[in-house]
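Below are the sequence and a predicted model for it; my questions follow.
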Amino acid sequence: MKCIIGLGNPGPKYENTRHNVGFMVIDELLRRHNWKLDKEKYKAQYTVEHVGSEKVLLMKPLTYMNLSGEAIRPLMEYYNLSIDDIVIIYDDLDLPPGKIRLRKKGGHGGHNGIRSTIDQLGTKEFPRLRFGIGRPEGPMPVPDYVLGSFQKENVPVIKESIERAADACDSWMEHSFAEVMNEFNQ
């Protein structure tokens, strides 16, 4: 089984914020496969589907971003998933808006959802898809920036990148993470 986890904050207030690009990629995968998050357990909404002979679990934590690991770890344990069975999608201030980067491991880079995940899993060596949101211009505090919506001029590139990130996830359902990295980290 492979597990694709999109990080974000639950609720309509946060729906179209930069911090929720992980949720947006999950939503795109649900849309294109006509799937629904029909299960809820361990502070997460999820579904288990089949792609060819592979089982795929799509997940959105229902915790707020800073506690994401509290939803991820118990669901991984319940389904007996290893670190190599997951990929976590999250926003990244250090990449330009819309740029995606896949990595097999890394630190939290100040991202509290990834910090929580590292703390809960006891390792920073898990596959991830970083989704660029850029940094705020001027004196805007980072929390206000990540909880704000994308600038109008960035919306087309963000939509295109959400599709590209979903393409990478679709590819991972059938190929190794290394192959997906080679294809999508161009």
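The structure has been received and is ready for your questions.

use CA for all of it now, contacts and neighbours both
Noted.

Only the buried residues of stretch 179-186, if you could.
180-181 (16 or more other Cα atoms under 10 Å).

ditto for stretch 163-183
Per 16+ other Cα under 10 Å, stretch 163-183 contains these buried residues: 163-173, 177, 180-181.

nearest to Ile100, of those residues?
Ala165 (6.9 Å; Cα to Cα).

how about the closest one, secondary structure?
helix (DSSP: H, G, I helix; E, B strand; the rest coil).

Now do the contacts for it.
25, 100, 129 (Cα atoms under 8 Å, 6 or more residues apart in numbering).

most centrally placed residue in this protein?
Ile89 (1.9 Å; Cα atoms, centre = their mean).

Use this one as the comparison:
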Amino acid sequence: MIVGLSNPKKKYHNTRHNIGSWYIYALSKHLNKLLREEKKFFGFTTSINIYSNNIRLFVPNIFMNINGSAVYQIAKFYNIHLNEILVVHDDLDLESGKLKLKYSYGHSGHNGLRSIINNFNNKTNFYRFRIGIGRPKDKKEISSFVLSEPIAKEIDLINISIQNAIKETYILLSNIA
């Protein structure tokens, strides 16, 4: 399963904190797939096939700090193990447009990751794409920063990193096929 962390779509879709969902929508568009709302999972989902891997795409449509409950619920329903999940999320510690792939690492203060780790009994053995959004100069502004829309230059850089993440997804999946 590939999960794009997010806050509720209507109000927060264009914010920095929803970059994980931007990735999922870009990947589904690339594959000509539409996500549909699944109320029982509190999010939007579709299935795709890459290199004979059947993959569920998922965007939670609940607040970031409880995304883990939705991820856990859909993973349990489809019998998807934590180490079979790739989580895509925004990252304050990377400049806008930077991308890093990690495996089995802590939450680094990210509430969506913290929620996933808590819901999976404090386990961290999952993949993640960290997409950089930069960091405000004043630590007191972090909440308003992640819940605001990036400027045009940042959007361009973020979209490039999302396209690179899609390419990296194919590489990652080719190694496990």
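Sure, I can see it. Remember, it's a predicted structure, so these values are computed and weren't measured experimentally.

sorry, back to before: what helix or strand is the residue nearest to the centre of the first structure on?
strand 86-92 (DSSP states H and E).

likewise His107 of the second structure?
Here His107 of the second structure is assigned to no helix or strand, by DSSP H and E.

same check, this time on Ile118 of the first structure
Ile118 of the first structure is located in helix 112-121, with elements delineated by DSSP H and E.

now Lys55 of the first structure
strand 54-61.

need the strands for the second structure, in chain order.
For the second structure, applying DSSP state E gives strands covering 2-4, 36-38, 43-50, 53-60, 86-91, 99-103, 127-132.

follow-up on the earlier one: the strand holding Lys55 of the first structure: average distance to aligned residues in the second structure?
Aligned to the second structure and superposed, strand 54-61 of the first structure gives a mean residue distance of 0.7 Å (mean Cα distance after the TM-score superposition for the first structure).

Relative to the whole chain's centre, how far out is that strand?
In terms of Cα atoms, centre = their mean, to the nearest Å, the centre of strand 54-61 of the first structure is set 11 Å apart from its chain centre.

Would you mind listing the buried residues in that strand?
So, applying 16+ other Cα under 10 Å, buried residues of strand 54-61 of the first structure: 56-61.

now do stretch 18-33 of the first structure
Counting neighbours by 16+ other Cα under 10 Å, stretch 18-33 of the first structure gives 18-30 as buried.

which residues in the second structure does that stretch align to?
Stretch 18-33 of the first structure corresponds to residues 16-31 in the second structure, going by TM-score structural alignment.

same question, stretch 124-133 of the first structure
Taking TM-score structural alignment, stretch 124-133 of the first structure hits residues 124-133 over in the second structure.

got a list of contacts for that stretch?
With Cα under 8 Å, 6+ apart, stretch 124-133 of the second structure has contacts from 16, 19-20, 82-106, 117, 154, 158, 161-162, 165.

Mark which of those are buried, thanks.
16, 19-20, 82, 85-92, 94-99, 101, 117, 154, 158, 161-162, 165.

Let's have the strands of the second structure in TSV, adding distance to Glu141 of the second structure.
Formatted as TSV, the strands of the second structure follow (distance: least, Cα to Cα, whole Å):
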stretch	distance to Glu141 of the second structure
strand 2-4	24
strand 36-38	32
strand 43-50	28
strand 53-60	25
strand 86-91	15
strand 99-103	23
strand 127-132	17
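
quick one: which of those strands is nearest Tyr12 of the second structure?
Nearest to Tyr12 of the second structure, of those and by Cα to Cα, is strand 53-60 at 12.1 Å.

Strand 86-91 and that closest one, what's the angle between them?
40 degrees (axes from the mean of the first three to the mean of the last three Cα atoms, to 10 degrees).

Now do strand 53-60 of the second structure against strand 43-50, angle only.
Using the same axes, to 10 degrees: strand 53-60 of the second structure against strand 43-50 is 160 degrees.

Against which helices or strands is strand 53-60 of the second structure packed?
strand 2-4, helix 19-30, strand 43-50, helix 67-77 (3 or more Cα pairs under 8 Å, 6 or more residues apart in numbering; DSSP states H and E).

any residues touching it, and which ones?
Here strand 53-60 of the second structure has contacts from 1-8, 21, 24, 35, 41-49, 67, 70-71, 173, 177, using Cα under 8 Å, 6+ apart.
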